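Colleague: need coordinates for the below:
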Amino acid sequence: MLAAGYPEGSEKLWGAHHERQWDFLQRVVREELDPGYDGAAEAGTPLCPEGTGAGCDTDYDFATRPPEVHRAVERVALTGRIRRPLISIQGTLDALTPPSTFGDVYDRMVTVAGRARLHRYVLVPGGTHVDGVIPYDTDRLRPMLPSFVSAFAELEAWTAKGSRTKAG
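Modeller: Reported below is the predicted structural model:
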């Protein structure tokens, strides 16, 4: 998991995220973009092991799906070509969408698209994806909510004044 980009120190969160968030999220999103994959099952089989076969999202092979599925994914794919001010906030211990494979990648995508002036990327030390998992590791994790509140105030000021300044 560490080699895949998950932050060191987030190990206590891996199981909880998989069981309560990632499996569910991937099935719901896949159902929206590729409803024919599992037929009438609607959002597949929860937590099915690899090798289960048809309808199991663990065995999903996007490359083999029909062209209309690829077009549906293209319509929602990130490009970095933002048109409005955006503040992205991510915890350094996010074990659902690790910064190295999600937030960092999107920040580079925005920069490559020439839109860096419209984007601010904030990494919150000790933050995770959701504050509800803080009890899993109270020594390392810190709430993200205060950072969200500050960023929202900053975004309000940024859009009202037309220039990027920190709220405070």
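Colleague: when you work out contacts or count neighbours from here on, use the C-alpha atoms and nothing else.
Modeller: Will do.
Colleague: give me the neighbour count for Leu86.
Modeller: 18 (other Cα atoms under 10 Å).
Colleague: do the same with Arg71
Modeller: 12.
Colleague: in which helix or strand would I find it?
Modeller: helix 67-76 (DSSP states H and E).
Colleague: can you give me the buried ones in that helix?
Modeller: Val69, Val73 (16 or more other Cα atoms under 10 Å).
Colleague: for comparison, sequence B:
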Amino acid sequence: MTKKIVGIWAQDEQGLIGKNQVLPWSLPAELQHFKETTIGHNLLMGRITFDGMGKRALPKRLSLILTRDSSYQVENDRVLVFHSVQDILDWYEKQDKNLYVIGGKQIVSVFEPYLDEIIKTDIHASYDGDTYFPESFDWSVWLQVASDFHPKDVENPADFTIRTFVRK
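Modeller: Just a heads-up that it's a prediction; the model follows:
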């Protein structure tokens, strides 16, 4: 397998991706997809996203945190803290696993030029929240190569579609 940098996120019909630093919905099937896709790989997120997760590293994944705060530290051997995009790219080149860019908004924007693939979940509903996917994202360079629809059910209150994109 060739390693790659992959953007992975879920958004509602309005482009909402967060509320108070957490997901504004509960879709266990979508979270299971996220887990199955990212397990054994590396996750990149901003400090705000990591703080919103209760500063908890997800099992069987290494978490990379990008922050401007030079004093920010995490006492966990599954968490690495970086202060520049270049430091992350240098680290990425020296290892052999995928890097999943999971958010938030600023991190997705900064890593947009480096993404090899996108896995985006479109939730077919609208929620309340305060963080939206970057409007400036350039979708013209992406080609959708897969789409997988998941109907709502007892545990998942909204339909959603997982779409995979590659650079044209």
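Colleague: could I get the TM-score for this pair?
Modeller: The TM-score (TM-score structural alignment, normalised by the length of the first structure) is 0.31; 95 aligned residues with a Cα RMSD of 5.6 Å.
Colleague: next SSE downstream of the helix holding Arg71 of the first structure?
Modeller: Toward the C-terminus, helix 67-76 of the first structure is succeeded by strand 86-91 as the next helix or strand (DSSP H and E).
Colleague: packing partners of the helix or strand that that following strand is followed by?
Modeller: Scanning forward in sequence from strand 86-91 of the first structure by DSSP H and E, the next helix or strand is helix 103-112. Applying 3 or more Cα pairs under 8 Å, 6 or more residues apart in numbering; DSSP states H and E, one finds that helix 103-112 of the first structure makes contact with strand 119-124.
Colleague: after the lengthiest helix in the second structure, which helix or strand is next? Please name it.
Modeller: When the second structure is parsed with DSSP state H, its longest helix is helix 28-38. Once helix 28-38 of the second structure ends, the next helix or strand along the chain (criterion: DSSP H and E) is strand 42-46.
Colleague: and that next one, what does it pack onto?
Modeller: Strand 42-46 of the second structure packs on strand 62-66, strand 99-103, helix 105-111, going by 3+ Cα pairs under 8 Å, 6+ apart.
Colleague: now do the buried residues in that strand.
Modeller: Asn42, Leu43, Leu44, Met45, Gly46.
Colleague: now do that strand against strand 99-103, angle only.
Modeller: 30 degrees (axes from the mean of the first three to the mean of the last three Cα atoms, to 10 degrees).
Colleague: any figure for the gap between Val28 of the first structure and Tyr106 of the first structure?
Modeller: Using Cα to Cα, to the nearest Å, we find Val28 of the first structure at a distance of 22 Å from Tyr106 of the first structure.
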